[in-house]
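# Could you work out the structure for the sequence below:
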Amino acid sequence: MSSISSESARRRVGILVFDGVKMLDFVGPAEVFVEANQAVNGYEVVLLSADGQDVQTSIGARVAVGGAAAEAGRFDTVVIPGSELPASVFVTPEVLAAARHLSAHTRRLVSICSGTAVLAELGLLDGRRVTTHWKYAPDLARKFPAVEVEPDAIFVRDGNLYSSAGVAAGVDLALALVEEDHGADVARRAAQLLVVYMQRAGGQSQFSASLTGPLPRSPLVRTVVDLICANPAFPHTVQTLAAHARVSVRHLTRLFRSELEHSPAEYVAFIRFGVARDMLHAGCSVTEAAMGAGFGSSEALRRAFIARLGISPRKYQQRFRTTGSAKWSALPEPAIAAVS
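So this is what the prediction gives:
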């Protein structure tokens, strides 16, 4: 493949930044477009702010911009990144005005992470399918019921509207945009140069926090939870758990749904899944993890991983297990796996 081709016109990519912008949200996609330029003369990346002034990013670094959004002309693609700040803080009238102008002067509109909050406030997401970072998805769906939120997607396309999950998922989406514009070979070359996956399997559940739902409120439910956690591989049934607590099956089920938002059987499944995942992190084989967590067989564990995370336990272990050369230890994850 030639290093630079002059046959294709450069596409202008405008990225709206603002005080508190998540740096990786815009740097990641920008680097993808720049790397693609090593294969094709494909992109001109322009950073913009509402007033043309420099902005301070999430890590405190100040970033210079190419100008004000209202004076920047037309773009092929406009990217609206997100922020760790609450939407009530970073979605200012000035940011909304800039995003409104840019959205009217582009062929393709992209949001990264909580950048969806900006577009949702403008009404641009009504009746559209979008995704966002898993931790913002419930609030987005609740505040904007007209928006169809897909909380587990890495990225989503709905017509000329594109959205991605948080931070590094912007790289995934940018690679997809490059492939759409210039083909798989160019996108693959950019991915190779950045040393990232061309396409990641699975959804956001494989990256999200493990802790889900409230803790037990009553001593009775705590007693049953402690029993499950102490020996997850035991063949627990709702009958044996109810007998241990000396209550009826119906009463125990009602308490679990009230306090933990799940049935006893669902809770046992969550605990077992979390134990199996921790064992994979520790370097156990898939078979060892399946037996140790009470799945009965590696095939049963494989089905559980596919159902919950969209990825096999072996691939999960390959991608998320700490390497032998790592100097830092990952924080231990709580036992309950994320609900997909």
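# drop to CA atoms for contacts and neighbour counts, all remaining ones
Will do.
# Report all helices and strands that the host helix or strand of Ala98 contacts.
Under the criterion of DSSP states H and E, Ala98 resides in helix 93-103. Contacts defined by 3 or more CA pairs under 8 Å, 6 or more residues apart in numbering; DSSP states H and E place helix 93-103 against strand 75-80, helix 116-121.
# for that helix, which positions count as buried?
Using 16 or more other CA atoms under 10 Å as the test for burial, helix 93-103 gives Val95, Leu96, Ala97, Ala98, Ala99, Arg100, His101, Leu102, Ser103.
# which residues sit against it?
16, 18, 49-50, 69-70, 74-75, 78, 80, 109, 118-119, 121-122 (CA atoms under 8 Å, 6 or more residues apart in numbering).
# just the buried members of these?
Of these, these count as buried by 16+ other CA under 10 Å: 16, 18, 49-50, 69-70, 74-75, 78, 80, 109, 118-119.
# now those residues in JSON lines, with distance to Ser164?
Converted to JSON lines, these look like this (distance: CA to CA, whole Å):
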{"residue": "Leu16", "distance to Ser164": "16"}
{"residue": "Phe18", "distance to Ser164": "19"}
{"residue": "Ser49", "distance to Ser164": "21"}
{"residue": "Ala50", "distance to Ser164": "22"}
{"residue": "Ala69", "distance to Ser164": "22"}
{"residue": "Ala70", "distance to Ser164": "25"}
{"residue": "Arg74", "distance to Ser164": "23"}
{"residue": "Phe75", "distance to Ser164": "20"}
{"residue": "Val78", "distance to Ser164": "14"}
{"residue": "Ile80", "distance to Ser164": "11"}
{"residue": "Leu109", "distance to Ser164": "12"}
{"residue": "Val118", "distance to Ser164": "14"}
{"residue": "Leu119", "distance to Ser164": "13"}
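# how about the strands in the stretch 101-250 of the chain?
Assigned by DSSP state E, counting those that start in this stretch, the strands in the stretch 101-250 of the chain fall at 106-112, 129-130, 148-149, 155-158, 161-164.
# quick revisit: from the buried ones among the contacts of helix 93-103, which single one is nearest Val149?
Nearest to Val149 out of the buried ones among the contacts of helix 93-103 is Leu119 (CA to CA; 13.1 Å).
# another one to check against the first:
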Amino acid sequence: MTQRRVIMVGYHAAELLDIACVTSSLVMANLHGGAPLYEVFLATPSGLPITCASGLTLQGQLALERVAGPLDTLVVAGGIGHEAAAVNQVIVGHIRRLARESRRVASVCTGTTVLAATGLLDGRRVTTHWRYAPVLATRHPQLIVDSGPIFIRDGEVVTAGGVTSALDLALAFIEEDHGIALAREVAREAVTYLQRPGDQAQRSMFTQGPPPSDGLIKRVIDHITGHLDTDLTLAALADGAGVSQRHLTRLFLKHLGQPPGRFVRRARAEAAAHLMTSTTLPMSAVAARCGFGTIEALRQAFVDRYGIPPSRYRLARTST
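Prediction:
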């Protein structure tokens, strides 16, 4: 079997996790695939060491300027150095050259900024770290920027969101190249779920940031997320908070941009998704724990949130 040659492009202040999630996953595929499936290299400007955003130094294996195709996959890392890399004509020029000689091109996190500078993303739907998406969209209006998904595939180009989405991206590549069994074996080795789907949201309400500054809303949110299996109707929430239903709705719209009922439904769906991939609980137990009165109510909320029914979600993300 011919090895697939993969070049990871790094530069000063690149994110170490962006690089390691991809390279380590592919090396694990070599170990478990029964053959050397991938030939993986880190290419840097002039082949010199780069100081990553974390302060650690990585030695480049190849000089970016000397890499020649054909390549199977070209991946551009992100990191706080992405702005400088995107205006470095040497880096941009050689990424553009190598992309044309690659079967598949990808970027991780803010690496999309660097890839966008080549012009190869024009007219494509792309993603990047949600925090940097507005700037990318403003600077490159010819791109269709969607900050929601973990990664987006548009033809032969794949762009991934923030940092650890590189792991999901690498697992997706392994599955695409060598089948789901090997991808699952690598996921088990990495002690992670098989992979999150590309269209899963980058930001979960449980991880998207600090709670609102309003003390009352914070208390209500804490109550919701800690008591998903209880009565969380608008009337019950307002009564518990000691305010009118109308006032509570107004506060939710002001601080969260959505009414209480929608927030509760999303919280329950995300909690159910976690249970689907981290436990073997039957569907009825998942529905009960997350406050859905019936399995059908769970199914409807799940389809609204993730676009697929919970049974299919679990099947796609748990090992055989």
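# so how far is the first residue of stretch 233-240 of structure 1 from its last?
14 Å (CA to CA, to the nearest Å).
# Now do it: everything it contacts.
Outside stretch 233-240 of structure 1, the residues that touch it by CA under 8 Å, 6+ apart are Ile228, Val249, Thr253, Pro264, Ala265, Val268, Arg272, Met291, Gly292, Ala293, Gly294, Phe295.
# can you redo those as TSV with secondary structure?
Formatted as TSV, these follow (DSSP: H, G, I helix; E, B strand; the rest coil):
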residue	secondary structure
Ile228	helix
Val249	helix
Thr253	helix
Pro264	helix
Ala265	helix
Val268	helix
Arg272	helix
Met291	helix
Gly292	helix
Ala293	helix
Gly294	coil
Phe295	coil
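# Write the ChimeraX selection for whichever of the residues you listed are buried.
For the buried members of those, the matching ChimeraX selection, counting by 16+ other CA under 10 Å, is:
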select :228,249,253,264,268,272,291,292,293,294,295
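# Let's have the contacts of stretch 233-240 of structure 1 in a markdown table, adding distance to Ser164 of structure 1.
A markdown table is the format used below for those (distance: CA to CA, whole Å):
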| residue | distance to Ser164 of structure 1 |
| --- | --- |
| Ile228 | 37 |
| Val249 | 43 |
| Thr253 | 38 |
| Pro264 | 35 |
| Ala265 | 34 |
| Val268 | 32 |
| Arg272 | 30 |
| Met291 | 36 |
| Gly292 | 36 |
| Ala293 | 33 |
| Gly294 | 36 |
| Phe295 | 34 |
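# Can you tell me which of the contacts of stretch 233-240 of structure 1 is nearest Thr132 of structure 1?
Ranked by distance to Thr132 of structure 1 (CA to CA), those are led by Arg272 at 28.4 Å.
# burial measure for Arg250 of structure 1, as a count.
A count of nearby residues for Arg250 of structure 1, using other CA atoms under 10 Å, gives 11.
# now swap in Tyr316 of structure 1 and tell me
Tyr316 of structure 1 has 19 neighbours, counted by other CA under 10 Å.
# picking that back up, comparing the strands of the stretch 101-250 of structure 1, which comes out most buried?
strand 161-164 (a mean of 25; mean count of other CA atoms under 10 Å).
# In structure 2, which residues correspond to it?
Counting by TM-score structural alignment, strand 161-164 of structure 1 falls onto residues 157-160 of structure 2.
# Contacts made by the matching stretch with the rest, please.
With contacts defined as CA under 8 Å, 6+ apart, stretch 157-160 of structure 2 is touched by 104-109, 112, 126-129, 150-153, 166, 169.
# if you set the cut-off to 10 Å instead, what comes out?
Stretch 157-160 of structure 2 has contacts (CA atoms under 10 Å, 6 or more residues apart in numbering) with 18, 73-78, 99, 103-112, 115, 120-121, 124-129, 147, 149-153, 165-169, 198, 202.
# Tyr316 of structure 1: what's it in contact with?
By CA under 10 Å, 6+ apart, Tyr316 of structure 1 lies in contact with Ala201, Gly202, Gln206, Arg277, Leu280, His281, Phe305, Leu309, Gly310.
# Surely the third one and Asp152 touch.
Yes. A contact is recorded between Gln206 of structure 1 and Asp152 when judged using CA atoms under 10 Å, the distance being 9.2 Å.
# In TSV: the buried residues of helix 93-103 of structure 1, plus distance to Arg222 of structure 1.
Listed next are the buried residues of helix 93-103 of structure 1 as TSV, based on distance: CA to CA, whole Å:
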residue	distance to Arg222 of structure 1
Val95	48
Leu96	48
Ala97	51
Ala98	52
Ala99	49
Arg100	51
His101	54
Leu102	53
Ser103	52
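# now, among the residues you listed, which is nearest to Ala61 of structure 1?
Val95 (19.2 Å).
# Make sure Gly294 of structure 1 is actually in contact with Phe270.
No. Using CA under 10 Å, Gly294 of structure 1 is not in contact with Phe270; the gap is 11.5 Å.
# anything in contact with each of those two?
In contact with both Gly294 of structure 1 and Phe270: Pro232, Ala276, using CA under 10 Å, 6+ apart.
# where exactly do the helices run in the stretch 101-250 of structure 2?
Assigned by DSSP state H, counting those that start in this stretch, the stretch 101-250 of structure 2 shows helices spanning 111-117, 133-139, 165-178, 180-189, 215-226, 234-241, 245-256.
# Would you mind finding the most buried of the ones you listed?
Compared across the helices of the stretch 101-250 of structure 2, helix 111-117 shows the largest average neighbour count, a mean of 27 (mean count of other CA under 10 Å).
# That helix vs structure 1, mean deviation?
With mean CA distance after the TM-score superposition for structure 1, helix 111-117 of structure 2 departs from structure 1 by a mean of 1.4 Å once superposed.
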